[in-house]
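Novice: Attaching a predicted model along with its sequence, questions to come.
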Amino acid sequence: MNSGHQQDIVILGGGAAGWIAAALLAKKTGRHQTRITLVESEEIGIIGVGEATVPVLAQCNALLGIDESDFVRRTQGTFKLGIEFCDWGVAGNRHFHAFSDYGHQVEGVAPHHYWLRLRQSGDDHPIDDYSFAYAVAKNNKFAPTDPQNPRYHHAYHFDAALYARYLRDVATELGVQRIEGKMTHVDLDGETGDIAAIHLANGVTVAGDLFLDCTGFASELLGKALNTPFVDWSRWLLCDRAMAAPSKRPDEPTPFTRSTAHAGGWRWTIPLQHRSGNGMVYSSEFWSDDAARDALVSNLDGEPLAEPRLFRFTSGHRKQFWNRNCVGIGFASSFLEPLESTGLQLIVMGVLKLLRYFPERTIDPVLRDEYNQLSTREIERIRDFIIAHYYLSRRPEPLWAACRDIEIPDSLRHKLDVWNATGQIALGDSESYMEPSWLAILLGNGVIPARYNISADLYPLDQIRKGMDLRREEIIRSAQAVPSHQDFINRHCKAP
């Protein structure tokens, strides 16, 4: 870093993307090196729906030194151990994608190979019976597991608008300056084409060395000012709309997000302390907005608290996540779709990568290229995971038939081919979803491979059956000792 020169970082857009970026950069770069300014407009507002997250958010909070109980209390939060999938694959199917595995390896062999061997002999216990997180979640229980020997990880559900406000306090305490205003235009440097400054409607000009675009789908800087092309993935991810509405929460909050498939797409249920978040995700080619609204409203567990809001989106990413002196964080650079709660995950990953390749005032193209390559590879891997949820479906409706008919990416085809032939998950580099996540989706959808690892045949079948029975019994016993999710919240982090 140039000594004596402070680097000016300008973040355009508040919301979760802007304030996560502001807080992490302020915490990890130090005030004498960087001066961070965040420009946001109260009138633009943010997508603030009930938000579900993945465990990387717990890491983000830990990096910021945030007290978990305080954070959950102030965002009306609840805890999340995974996602329950209902009616995916076929109507009546239920499976769980947990933030955990199916137990430790035995003699270097992952437990699902023993499960596959038992299954071939006629045993019909679902793989979820070997997930400790699921045993806890399905009975609406929750407690953090022992950090020295974690049996699962956890994430959160919270109110996105309250979370952005909470992080704003964290970031401003760390020295981030907030400016209220709406951007009207951008000055580009005549020689380099870099962004020199942004102009606000109130006459203020904000100059900077590095700009972070956190303006969501609008992509004001990366997309509009710098004309960064968009790589469209809608041929693989057919859903292009979501409708969201809050409702009264009928009963105790579940420690998981629920995703329920239906004729035109799927809907989410996210339990918060004070309400439920609900949403309908669908393809406008197969379903009208009216049909989606009717299906959303008629399936609410409690009375609606607001009119449904419609969001249109296109899945894909900007060709460069970091172009010239501008880095797109969150929806400004990429959007997949709401399945698997990847929105906040991609924000946190984007900021942590930026810290790893943080530039001096003169940006080394090597850093930028590496950042872009990694970002592209990471999101392609996540894209494949999400496509798989749809592609494996055996539902008869037109949308699902269309999902089966697509020509899937080669990288996903390879994973499925290797799985079907060997029962192994072929993980590449830059994977966000490890073997247990893929197992949850593949086995949950009834995709059973032709064979399993030969070493799972070393022991007599009876011995394996006995070992797996013991494992199931131990999971049930341990899960019974965990307090209820509601009790845990009442004791530690109940919102006023």
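Specialist: Received it, and whenever you're ready, just let me know what you need. Residues are numbered from 1 along each chain as shown.
Novice: Only C-alpha atoms from now on, for both contacts and neighbour counts.
Specialist: OK.
Novice: The stretch 51-200 of the chain: strands as residue ranges?
Specialist: Here the stretch 51-200 of the chain has its strands, by DSSP state E, counting those that start in this stretch, at 78-80, 82-86, 94-98, 155-159, 177-180, 183-188, 195-200.
Novice: okay, pairing it with this:
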Amino acid sequence: MSGQPIRDIVIVGGGTAGWMAAAAFAKVLGGRYTIRLVESDEIGIVGVGESTVPHLKLFNNLLGIDEAEFVRRTQGSFKLGIQFNDWGRIGERYFHSFGNLGPDLGLLPFHQYWLKARRQGKAADLGTYSLNALAAEQGRFMVSASDVPPTSPLANIAYAYQFDAGLYARFLREYAERQGVRRIEGKVVDVALHPHSGFVEAVTLASGERIGGDLFVDCSGFRGLLIEQALHTGYDDFSRWLPCDRAVAVACEKVGPPTPYTRATAHAAGWQWRIPLQHRTGNGHVYSSAHLSDDEAAATLLKHLDGRPLGEPRVLRFTAGMRRKFWNRNVVALGLASGFMEPLESTSIYLVQSGIAKFLNLFPWSDFDPVLIERYNAQSVFEYERIRDFLILHYHATQRSDSAFWNDCRTMAIPPALAETIRLFRDSGRFFRQGEEMFALVSWVQVMIGQGIVPETYHPLVDQVAQADMEGYIASVGRVIANCVQAMPSHAAFIERCCAATPMPA
């Protein structure tokens, strides 16, 4: 080890990923490092609404961001989960909600007892026992209450955000610049590599300005200016399992108050997102170009909008997958430069946040010890592959046979680890989380049951609980959840009282 510290950090690309990295580095690394971010105003972003997972609250807390100000500044709303329509069968819907189902009983999770009671006709749909799912259905929301017993479902409400990604990037830019980050306007036209080490030495802008650094963070989007175009890292393609390769997106006028959830509605060759903000609604149709043309996809999207479109639909092209190395030499890729997981479970911003956290944990000296790089890449590959498998589950676990797309998805060969997960759950409702994978038992249970993977039986230890006690337990959970939801204000009322944004053009 050289023992020499890194001094100059250069982030190439802005947007959500770039400014998240800049803000986090400025906060954690303090004033000992020079942090510069290069971005071009010529390169726009698609701002049609962004949906997140609860982890973002931790990131904002790290930065010391006031939640109400953040929501106001980003025209945000709150998210209790995702409503999935027409995925298992046309006409069916279910919620993948954040937070817990009913409380565990003994060694077993709630859903094991629910499986037995449901088979006996003594339990309602699974979502009835989720505070988030029931509250979302009724349009209610609140943050965790401090004046209730710690065992109350209201004491620990898991939620995420829905917001304008462009406004969030602007919000973080202001934060980062206050912390000393310097923004440089310009378009990168050349990347200089060290002749022996192959490390990136500098980037040159169209203006001729040369910007050198010790560490480079590639947030340049799908292009991967550093990680791919300069270092030729390679890309692992997931499209044989995740066949959607395009999206057409457009915002529309909002009609009524924003719902406290994101909606994902399956169509004949993909699915449509709906992300409600305070000032408008973001929409997009993710689809397979092998099964649907761009014009057909746009027509389907426009047909299913809530309100008048605010502009022309824009087509985005992508390939689901990941870089073979997320950290290569002295370049770390974040955001779309690192890979792309379609937005079905709102993991894009989470993966940026996770990449930043892992990198800060493994922050190197200037010699960039390979052991740190290897560990970072191994952790990143594991995370991507487990999220990939969770997304594949949504496509593969379907009974739909109304189109070639769904027939292909239903019958495709899936990764062995996912096949084993499904077999284990189908047997007796068991799931075992692997390491620190993002999605835990509650998420897998909700999606598998929601899409028709019903276990053949339940855990044998369920029968250790007397029938009457089990029925009382299930009924009690349902009553408590229903009463708690009734105590919650409407989502619109909560926003109006706590974090209403200044009206702005949609």
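Specialist: Perfect, thanks for sending it. Worth saying up front: this structure is predicted, and the values here are computed from it rather than measured.
Novice: Kindly provide the TM-score of these chains.
Specialist: Once the chains are overlaid, their TM-score stands at 0.98 when taken by TM-score structural alignment, normalised by the length of the first structure; 495 aligned residues with a Cα RMSD of 1.4 Å.
Novice: ranking the strands of the stretch 51-200 of the first structure by burial, who's on top?
Specialist: strand 78-80 (a mean of 28; mean count of other Cα atoms under 10 Å).
Novice: Excluding chain neighbours, what is closest to Ala23 of the second structure?
Specialist: Nearest residue to Ala23 of the second structure, sequence neighbours excluded (Cα to Cα, 6 or more residues apart in numbering): Ala176, at 4.5 Å.
Novice: The first structure: which residue goes with the one you found?
Specialist: The alignment partner of Ala176 of the second structure in the first structure, by TM-score structural alignment, is Ala171.
Novice: Looking at the first structure, which helix is longest?
Specialist: helix 365-391 (DSSP state H).
Novice: which residues in the second structure does that helix match up with?
Specialist: With TM-score structural alignment as the criterion, helix 365-391 of the first structure aligns to 370-396.
Novice: List the buried residues of the matching stretch.
Specialist: Within stretch 370-396 of the second structure, the residues scored as buried using 16 or more other Cα atoms under 10 Å are 372-373, 376-377, 380-381, 383-396.
Novice: now stretch 453-472 of the second structure
Specialist: Neighbour counts using 16+ other Cα under 10 Å place 453-455, 458-459, 462, 470-471 of stretch 453-472 of the second structure among the buried residues.
Novice: Ok, stretch 471-481 of the second structure next?
Specialist: 471, 473-474, 477-478, 481.
Novice: can you give me the helices for the stretch 101-250 of the second structure?
Specialist: 110-119, 131-137, 165-178 (DSSP state H, counting those that start in this stretch).
Novice: To Tyr159 of the second structure, which of those lies closest?
Specialist: Among the helices of the stretch 101-250 of the second structure, the nearest to Tyr159 of the second structure by Cα to Cα is helix 131-137 (8.3 Å).
Novice: Check the offset of that closest one from the chain's centre.
Specialist: The chain centroid and the centroid of helix 131-137 of the second structure are separated by 19 Å, computed with Cα atoms, centre = their mean, to the nearest Å.
Novice: how about it, aligned to which bit of the first structure?
Specialist: Under the criterion TM-score structural alignment, helix 131-137 of the second structure matches residues 132-138.
Novice: ok, now stretch 418-427 of the second structure?
Specialist: Going by TM-score structural alignment: stretch 418-427 of the second structure matches residues 412-421.
Novice: Just say helix, strand or coil for the alignment partner in the first structure of Val454 of the second structure.
Specialist: Matched to the first structure by TM-score structural alignment, Val454 of the second structure sits across from Ile448. Classification of Ile448 of the first structure by DSSP: H, G, I helix; E, B strand; the rest coil places it in coil.
Novice: And Met322 of the second structure, by the same measure?
Specialist: strand.
Novice: And it, how far from Phe340 of the second structure?
Specialist: When distance is defined by Cα to Cα, to the nearest Å, Met322 of the second structure is 6 Å away from Phe340 of the second structure.
Novice: for Ala378 of the second structure, same thing?
Specialist: For Ala378 of the second structure, the distance to Phe340 of the second structure - Cα to Cα - is 17 Å.
Novice: ok, now Leu205 of the second structure?
Specialist: 26 Å.
Novice: what does Glu92 of the second structure give?
Specialist: Taken as Cα to Cα, the span from Glu92 of the second structure to Phe340 of the second structure is 28 Å.
Novice: Tell me which of the two has more neighbours.
Specialist: Phe340 (23 against 12; other Cα atoms under 10 Å).
Novice: Tell me the residue in the first structure aligned with that one.
Specialist: Using TM-score structural alignment, Phe340 of the second structure sits opposite Phe335 in the first structure.
Novice: Tell me who's in contact with that match.
Specialist: Neighbour list for Phe335 of the first structure: 313-317, 343 [criterion: Cα atoms under 8 Å, 6 or more residues apart in numbering].
Novice: can you redo those residues as TSV with neighbour count and distance to Gln480 of the first structure?
Specialist: What follows is the contacts of Phe335 of the first structure, written out as TSV (neighbours: other Cα atoms under 10 Å; distance: Cα to Cα, whole Å):
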residue	neighbour count	distance to Gln480 of the first structure
Phe313	15	42
Thr314	20	44
Ser315	21	41
Gly316	22	43
His317	23	44
Gly343	22	33
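Novice: Closest to Thr75 of the first structure out of these?
Specialist: Gly343 (17.5 Å).
Novice: Tell me roughly how far the host helix or strand of Val28 of the second structure lies from the first structure on average.
Specialist: In this assignment (DSSP states H and E), Val28 of the second structure forms part of helix 15-29. Superposing on the first structure and averaging over aligned pairs (mean Cα distance after the TM-score superposition for the first structure), helix 15-29 of the second structure comes out at 0.5 Å.
Novice: Aligned to Ala23 of the first structure, what sits in the second structure?
Specialist: Checking TM-score structural alignment: Ala23 of the first structure goes with Ala23.
Novice: Next, please give the residue ranges for the strands of the stretch 301-450 of the first structure.
Specialist: 309-312, 316-318, 322-323, 326-328, 334-335.
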